[in-house]
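Chemist: Next comes the sequence, and after it the predicted model I'd like to discuss.
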Amino acid sequence: MAEQYTANDVPQIAPTFRLQWEQAQDCYVVLYPEGMVKLSDSAGEIMKRCDGETTVTGILNNLHETFPDADLDADVYKFLEVAHGNGWIRKK
């Protein structure tokens, strides 16, 4: 079962992974010892906010400021579950 994230959870990038802007790919990627995962634009925007200090509510508020016309709450929660399931992030 997927890990559920709540408004007060604080996601952070897991220690064996690193988020990096890859100029050659023109996108954010998640790097790990065995390779890398190319992220979509929206996934990169969410991941770069998983700083280990900001709650999910804070991430959503920031995304709403950046993308005021987007209806994104459900997508953010779903991405956090998927990213957690892949081991890219964890709860602090």
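Modeler: Yep, that arrived.
Chemist: from here on, contacts and neighbour counts on C-alpha atoms
Modeler: Noted.
Chemist: Buried residues of the host helix or strand of residue 60, list them for me.
Modeler: Using DSSP states H and E, residue 60 maps to helix 56-66. Counting neighbours by 16 or more other C-alpha atoms under 10 Å, one finds that the buried residues in helix 56-66 are 56, 58-60, 63.
Chemist: ok, and what's touching that helix?
Modeler: Residues lying outside helix 56-66 but in contact with it, judged by C-alpha atoms under 8 Å, 6 or more residues apart in numbering, are 5-11, 45-46, 49-50, 70, 73, 76.
Chemist: okay, now the one to match up with it:
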Amino acid sequence: MSDAEIPGNARPRLGAHVRMRPDRATGGYVLLGPETVVVLNQTGHAVLRLCDGERTVDQIVASLVEGYDGADTDVVGEQVRDYLSRLAARNLVAFTRTRR
């Protein structure tokens, strides 16, 4: 799914068998998947901690914008969609069907 295809009402969650865990070595967080470890920066962690399958992409973007003074909603939305798209391509993030 490309970032242009991720609708605002999509509900991202971690993929099957993927877990986010604290990393003692870095003091940050990592994503653990089958044969995969991804070290997260603070921004990646901020996005993924909100990906619970309940919040929509639009709600995640709004929450992130609220936390950063002067953040542009359109820019943050584009960056979040791009990030989620790249993780989805690696099966680290999946999308829950939207509710009608």
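Modeler: Sure, I can see it. Bear in mind the structure is a predicted one, so any value in this text is a computation, not a measurement.
Chemist: Now the TM-score, please.
Modeler: Once the chains are laid over each other, their TM-score by TM-score structural alignment, normalised by the length of the first structure reads 0.87; 92 aligned residues with a C-alpha RMSD of 1.6 Å.
Chemist: Looking at the buried residues of helix 56-66 of the first structure, spot the one nearest residue 40 of the first structure.
Modeler: Closest to residue 40 of the first structure out of the buried residues of helix 56-66 of the first structure is residue 63 (15.2 Å), distances taken as C-alpha to C-alpha.
Chemist: Check which element follows the helix holding residue 60 of the first structure along the chain.
Modeler: Downstream of helix 56-66 of the first structure (by DSSP H and E), the next one is helix 73-85.
Chemist: Report the mean deviation for that next one after fitting onto the second structure.
Modeler: Taken against the second structure, helix 73-85 of the first structure registers an average deviation of 0.7 Å after superposition, with mean C-alpha distance after the TM-score superposition for the first structure.
Chemist: which residues in the second structure does the helix or strand that that helix is followed by align to?
Modeler: The C-terminal neighbour of helix 73-85 of the first structure among helices and strands, as given by DSSP H and E, is strand 89-91. Mapped onto the second structure using TM-score structural alignment, strand 89-91 of the first structure spans residues 93-95.
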